[in-house]
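Colleague: dropping a prediction and its sequence here:
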Amino acid sequence: MRAGLKYQHIVPDVGCRCCDRRLGAFSRRAEAALSRRWVAAGAPGPAPAAPPPAGVESPAPAEKILFEQVRVFDGESDALSEPCDVLVSGNLIETISPEPLAAGETTPLRVPGRGKTLMPGLIDAHTHLMFATLPQMALLTSDIGFVHVAAVKAAQDMLLRGFTSVRDLGGPVFGLKRGIDAGLATGPRIWPSGAFISQSGGHGDFRLPNDLPARPGDYSFSERAGASAIADDPATVRKRAREQLALGASQIKLMAGGGVASPFDPLDVTQFTPEEMRAGVEAAENWGTYATVHAYAPRAVRQAVEAGARCVEHGQLLDEATVALLAEKDIWWSLQPFLDIAPSPFPEGSAARRKELAMFRGTDSAYRLAIKHGVRTAWGADILFDPAAAARQGAHLTRLLRWFSAPQILKMATSGNAALLALSGLRSPYEGRLGVVKEGALADLLLIDGDPLADLSLLERPETSLLMVMKDGSIYKNIAL
């Protein structure tokens, strides 16, 4: 039945039903009624708190929450403040006062903060929530429902580690984001890219060798699941980018060069033609946002920058001239502290292991060049296929001590990464200021037992050092009271 005939008894004698205001009003009433029935049936509200740890009582809901005599890392300064009171009202930071705040008409929930640090929620600028905690073969062969269940658990764990916002750079994460935003699941704010867009044989092509050559019109499992989108001409790149934007992507992810985990492509190769790359970038620009690119080698990065990409992921093999170009063009560099300090999932001597070692060898040079040329550098963990690594997300951040001071690192993972999120412009899925403890900013806050500027390793032990996690004014973890 055509939509027009189906709804003719509701909005008779109209031309375009999808644009009719009366049909729109009917749809909103129906959705509201469904939501009321859902809540009446016992579903959670729009912003539930995660269950507290065993033996810890959940505080009563409060419209106002007062952090008393905390020292504040505001996301922009090199030192903590003197002890002060911070009042949260609703989902915003209302008042920051060096003097004790008296109770107003509404008695706030009081959180004693003497000896503790209040700081912005951490932001991971490169995640794959759908792929973080399952082995690669499980992801390629499991029922997609199981993958989504694992991702729900991964999102909750990530929030309880103190990561209140993430930029997700590849994977079918739209449903997870919607569930979190609707209060049906617990997790960070998500800036989604949706499927990463790849050429055949590129970093986003995870077909098995016996799936090639591809049959005309065929789609691989990863494409059907929304994990990747294969495109081999400008028109298809443009179409796939538009599809992700239509689904809610806040930025587009293009695979511009070779990768470690992908089976077909050497690390140094350049992927897509200039015309194909420009088609994806232009689709994002027309939507008011930007394209970021996966690439390690100079030629791939240069082609992407010339096409208009605004951010580069990885780039461990870049030479000085290319890094200088990033600085000149004011391109963001989302760089990960990849080091050969943990067991590798790849067999020694394998092609993937050789690619991995080459990438590891470039990390020191990449950070030194980024610092030398003043490139705007973001941090992201980029954890894939490894639940143990996911649990050590904070340790991926503290690795930056090899190149930066603790204040520089914390600024990068809060206000710095927030500035990168803001590159999405009007396509940002959330309104308000993040990454800072300032009056009027969103209340995404962490209460730390100690001083992370003096001991950044506190972030490696969130189960004991992280006393409270607040996102959007709601408390999701609380062992402070």
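Modeller: Alright, I've got the coordinates. Residues are numbered from 1 along each chain as shown.

Colleague: going forward, measure contacts between C-alpha atoms and count neighbours the same way
Modeller: OK.

Colleague: and the helices in the stretch 301-450 of the chain?
Modeller: For the stretch 301-450 of the chain, the helices defined by DSSP state H, counting those that start in this stretch cover 320-329, 351-373, 387-391, 393-398, 406-411, 417-421.

Colleague: quick one: closest of these to Leu184.
Modeller: Leu184 lies closest, by CA to CA, to one member of the helices of the stretch 301-450 of the chain: helix 387-391, at 22.4 Å.

Colleague: what distance separates that closest one from the middle of the whole chain?
Modeller: The chain centre lies 16 Å from the centre of helix 387-391; the measure is CA atoms, centre = their mean, to the nearest Å.

Colleague: can you list the neighbours in contact with it?
Modeller: Applying CA atoms under 8 Å, 6 or more residues apart in numbering, the contact partners of helix 387-391 are 132-134, 157, 383.

Colleague: hmm, 6 Å instead?
Modeller: Contact with helix 387-391 is made by Thr133, as judged by CA atoms under 6 Å, 6 or more residues apart in numbering.

Colleague: and for stretch 418-429?
Modeller: By CA under 6 Å, 6+ apart, stretch 418-429 touches 250, 289, 434-435.

Colleague: put this beside the first:
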Amino acid sequence: MCQSCVSAASGLAPLHFCHCGTPETLAAMRRIEADISRRQMLGGMSAVVGMFAGFGLAPKQVRAQTPARPLLLTNLRLFDGTTLSMRDGVDILVEGGRIAALPAAGQGPEDAERIDCGGRAVIPGLIDTHWHATLCGVSQIAAMTQDIGLVHLISGREAGNALMRGFTTVRDVGGPAFGLQAAIDRGVVTGPRIFPSGAILSQTSGHGDFRFSNALPAMPSDPADYATRQGMTALADGVPEVLRRTREQLMKGASQIKISAGGGVASQYDPLESLQFRLDEMKAAVDCAADWGTYVCAHVYTSPGIRRCIEAGVKSIEHGQLADEDTVRMMADHGTWWSIQPFLQDEDANQYTDPKAVAAQTAVAEGTVRAFEMADKHKVNWAFGTDILYSGADSQGRQLAKLARYMSPLAALHRATGAAGEMLALSGARAPYQGRLGVIAPDALADLLVIDGDPEANLDWLADTANLRLILKGGRVFKNELAGDTI
């Protein structure tokens, strides 16, 4: 405020006429503020890009189709994500990030940019329905003790790696993935689309309670623990707290809510068979999510826990390898989805020394085989997920390939494409992306993979990313080793 204004406000005689409010002065101030904001923005952008570049996370050159010019994939064999057979004699027309049409071979528009697929198979982009984007590339100790900036930078690197493995979409079921999602969507880093759950909702002593016993008893005045502060987990006891924590995740942009309804294999304090959250607490989360047009998914292994979840209205069971046949039949009757992971106690499994954890892991591995069989027998809606935590993210493709031991290769692919896309649609209006996923069909989002391999024969090609010759996500080319075939 100028001296004249101060004097006037003090009741003193003004020294001179005040020009603070004149149009000329205000216009000059706006120009100065705009220049300062522009400089701050450019400096901030340079710092961010420099930071990511130094960590190997600078956005890769991606090429969208030529503006106003459609893209036509030709000379291909097609798996559409739904029909369990390959289709010949069609091309794929991409326009505006979506699949515009599947014209007969040779019948596409003349002015289209063309990519000759060389007779290779084209499949939809893969979907992992049980992923932890911010926790898949660090150790558990690092996740719980290191600076959160490091955790997020590593998650950015792992997101790019997941996309290069052909996973164009993931459903994140626990962790602070909202920032990563925004960075990917804005092109700061590359990675798959993310359907985020936000923090895992857990009761005290539940599967999402990462505190040590020496932190007890918790008092009302105590600060939140590290995992809670960073958005990895949210502890809630009783209906009011469940409502609060659910609404917080929805406020952040959760596309679905994740709760822990039972124990885990390596959990230090909660036994695998333990039941977590009372029925009224579960219903509170379900009703709260439903008010926003979305649903709840639940970590749980055992039949009693699954039954309680179904009674509460939970729409997706995560894991569930210890379900008995009556419970699986109940899932089918209620239309409950099942996200099954190939937990097989093999070279890709987490290694444990605690006898209790080893015994639990063995039981889950045996249950995995039964789960695939019972899901097929009772026609349960189910989709593929990995649940890779703390290490081993590069096994993501191999995990999908393992499904071909229990079903045909195309049936296995269906669970990571068309079926997974149906599961994602449960998010309704809370889905972050509009359009069908996991299928090659008119008006679906143009997520496409051109592969070296025969998906009718086996899925061994998933073990080597070199077999992915072309990766499109939303019509953008993120990898193209068919450049010599592009017209």
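Modeller: Okay, I see it. All values reported here derive from a predicted model rather than from experimental measurement.

Colleague: now the TM-score, please.
Modeller: A TM-score of 0.86 describes the superposed chains when it is computed by TM-score structural alignment, normalised by the length of the first structure; 438 aligned residues with a CA RMSD of 2.4 Å.

Colleague: what residue of the first structure matches up with Ala284 of the second structure?
Modeller: Aligned counterpart of Ala284 of the second structure in the first structure: Ala279 (TM-score structural alignment).

Colleague: so who does its match touch?
Modeller: 234, 238.

Colleague: could you measure from it over to Tyr219 of the first structure?
Modeller: 21 Å (CA to CA, to the nearest Å).

Colleague: do the same with Leu140 of the first structure
Modeller: 14 Å.

Colleague: who's more crowded, the two?
Modeller: More neighbours surround Leu140 than the other of Leu140 of the first structure and Tyr219, with 17 against 14 (other CA atoms under 10 Å).

Colleague: give the buried residues for stretch 231-242 of the second structure.
Modeller: Within stretch 231-242 of the second structure, the residues that qualify as buried are 231-236, 239, 241-242, counting by 16 or more other CA atoms under 10 Å.

Colleague: need the longest helix for the second structure.
Modeller: Assignment by DSSP state H gives helix 23-54 as the longest helix of the second structure.

Colleague: will you turn the helices of the stretch 301-450 of the first structure into a markdown table that also has distance to Glu82 of the first structure and mean neighbour count?
Modeller: Below are the helices of the stretch 301-450 of the first structure laid out as a markdown table (distance: least, CA to CA, whole Å; neighbours: other CA atoms under 10 Å):
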| stretch | distance to Glu82 of the first structure | mean neighbour count |
| --- | --- | --- |
| helix 320-329 | 36 | 17 |
| helix 351-373 | 30 | 18 |
| helix 387-391 | 32 | 17 |
| helix 393-398 | 25 | 22 |
| helix 406-411 | 16 | 22 |
| helix 417-421 | 25 | 22 |
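
Colleague: wait, a helix at Asp222 of the second structure?
Modeller: No. Remark: Asp222 of the second structure does not belong to a helix; assigned using DSSP: H, G, I helix; E, B strand; the rest coil, it is coil.

Colleague: how about stretch 257-266 of the first structure, aligned to which bit of the second structure?
Modeller: Stretch 257-266 of the first structure maps onto residues 262-271 of the second structure, going by TM-score structural alignment.

Colleague: of all the helices of the stretch 301-450 of the first structure, which lies closest to Arg28 of the first structure?
Modeller: Closest among the helices of the stretch 301-450 of the first structure, using CA to CA: helix 417-421, at 30.0 Å.

Colleague: what's next to stretch 462-473 of the first structure, contact-wise?
Modeller: 90-91, 161, 443-449, 458, 475-480.

Colleague: list buried residues within the residues you listed.
Modeller: Buried among those (16+ other CA under 10 Å): 90-91, 161, 443-449, 458, 475-479.

Colleague: check these and tell me the two furthest apart.
Modeller: Maximum distance among those (CA to CA): 28.2 Å, for Gly90 and Leu458.

Colleague: aligned to Leu426 of the first structure, what sits in the second structure?
Modeller: In the second structure, Leu426 of the first structure lands on Ala429 (TM-score structural alignment).

Colleague: sorry, back to before: sitting in helices, which of the buried residues of stretch 231-242 of the second structure do you find?
Modeller: Filtering those for helices - DSSP H - leaves 239, 241-242.
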